[in-house]
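Colleague: All I have is the shape, not the residue letters:
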């Protein structure tokens, strides 16, 4: 996969999944703007890339505002003369159950994930349309946004909104040759290290490189951050020109495609539906097989 001559921005690129993405994109030949709210982490990532022979510059800024998004696009243009790929990976967590979640918990996560994705994608779309050579927007989804997750009202809502934006932007940007897709990763990160089942495996991997067993890599689609990076490179490349509006899962040895919401059952009655009529038919028609919800607890 050759991205030589292309320029990419990766938000939250200083550590974890973002670091894996910037290293993979640079390894494929792209010039990369490494964004992170932690300036030291962004600069350390750039140092790794340049020492490996790649091209990268740092742009430490907290995503969310239009000004921050424009700064990232401008940095790419100043450093590499163009922008071809925008990867919106930055995120934060403020997990609380509904009755304990504060306004600030909710707003902070929405600002970084949902608004940060919107502002960065918008700034990228403007530049890419001006260049008139197409482009790639790759955003970060999550199983929580597809299924919901206990204690993550704010995060699940943001990720569900991001998935909806992907489908909308794919339509709006198709004429300009700009594809928009979401990566739905499952990998060893600081966040997943808090899950008791994964913690010992992640600790062993970080301690001495002990590989994850097949029960994780295949059974639970769980692996390293580097396992997810190939999908980002593919979606950034010319090879993915026909792929847009999709939520694509990646983790360990598993690659998957998430479905879009759609009607699955329907019923009709002459004259419309009263509450009594709905109650009468619900168990045997529309409500006969209700949809499941929530991310299943991982078990080996």
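Modeller: Ah, there it is. In this text the structure is predicted, and so the values were computed from the model without any measurement.
Colleague: contacts, neighbours, all on C-alpha from now
Modeller: Noted.
Colleague: how close does residue 159 get to residue 22?
Modeller: According to CA to CA, to the nearest Å, residue 159 stands 22 Å off from residue 22.
Colleague: all helices for the stretch 1-150 of the chain, in order.
Modeller: All helices of the stretch 1-150 of the chain, identified by DSSP state H, counting those that start in this stretch, fall at 16-27, 39-51, 66-80, 103-109, 116-131, 143-147.
Colleague: Take this one as well and set it beside the first:
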């Protein structure tokens, strides 16, 4: 049976209600550009206060151990390497070993007694689509091992997992590809990730832009070398980098992607020169193996980090 509502009842109901909002609720989730800005601000602060590991020590050398992922014993790359080195310096940590929050969580689920120390702040780095930086594929929050309680137990767990996977990989290769050289490779758990940098190289004297400077830092870190930088070169890099990272594309609007642009350019230059050096080395080996050739092809000169024209 239908019930009717009087005009008076309808009016009373209206008095006790509020109108439907016409605005859309803003998402509290951070965008990739919010993360980029935080990373850029962190780097700017370290450059300004002189604690950045990207600047030379008193002896004139940028002498760094690579920041690495302790769950795989692999060196991190590009923006991640730059920011984790910066975090290590901020903490004055004795180790360059880093682990993600997810790795710690998985270890805990496996019964390992470890946890992130209370009050510790990690470094969150988003992995984005290189064609669309606003699209976050995933993001990792990294912590230095010095921020982990039960770090030794965590390391033992991670080493055991690496060894287990290594044995599975070797068994599979041996069964399906018996002539492969994979079995001769070393167990990642046995890798020595920190070695003293005995060789040194100077910063290219024609270095003009911060991304060129960073490319050479990445090269030094990945090849186990110290990079000699003059005070003038260091000051020039610092000032230009801060200028880029604090630039506004419109009055009052920061370029949040500045650090991404800088790190991607540096990584691309580093990789390009690495490929050219490998090509140069291969041609040199071929020339040495074929000394009887009357007119060997002229080898390409070793690449430099000069600014591209």
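Modeller: Yes, it's here. Here the structure is a predicted model, which is why all the values come from computation and not from measurement.
Colleague: What's the TM-score once they're superposed?
Modeller: Remark: TM-score between the superposed chains equals 0.29 [TM-score structural alignment, normalised by the length of the first structure]; 147 aligned residues with a CA RMSD of 6.4 Å.
Colleague: coming back round to it: of residue 159 and residue 22 of the first structure, which one has the most company?
Modeller: The neighbour count for residue 159 of the first structure versus residue 22, taken as other CA atoms under 10 Å, is higher for residue 22 (33 against 26).
Colleague: helices or strands up against the biggest strand by length in the first structure?
Modeller: Ranked by residue count and defined by DSSP state E, the top strand of the first structure is strand 178-185. Applying 3 or more CA pairs under 8 Å, 6 or more residues apart in numbering; DSSP states H and E, we find strand 178-185 of the first structure packed against strand 135-140, helix 153-173, helix 226-236, strand 246-251.
Colleague: which SSE is residue 127 of the second structure in?
Modeller: strand 123-129 (DSSP states H and E).
Colleague: Okay, buried residues for that strand please.
Modeller: By neighbour count on 16 or more other CA atoms under 10 Å, the buried set for strand 123-129 of the second structure is 123, 124, 125, 126, 127.
Colleague: could I get these as a markdown table with distance to residue 286 of the second structure?
Modeller: What follows is those, written out as a markdown table (distance: CA to CA, whole Å):
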| residue | distance to residue 286 of the second structure |
| --- | --- |
| 123 | 45 |
| 124 | 45 |
| 125 | 42 |
| 126 | 42 |
| 127 | 39 |
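Colleague: Residue 33 of the second structure: which of those residues is nearest?
Modeller: Residue 33 of the second structure lies nearest to residue 126 out of those, by CA to CA, at 9.3 Å.
Colleague: In this structure the closest one contacts residue 35, no?
Modeller: Yes - using CA atoms under 8 Å, residue 126 of the second structure is in contact with residue 35, at 7.1 Å.
Colleague: all helices for the stretch 51-200 of the second structure, in order.
Modeller: Applying DSSP H, counting those that start in this stretch to the stretch 51-200 of the second structure gives helices spanning 78-91, 101-109, 151-176.
Colleague: now the longest strand of the first structure against helix 153-173, angle please.
Modeller: Orientation check (axes from the mean of the first three to the mean of the last three CA atoms, to 10 degrees): strand 178-185 of the first structure against helix 153-173 gives 150 degrees.
Colleague: any idea which helix or strand comes after strand 178-185 of the first structure?
Modeller: helix 199-208.
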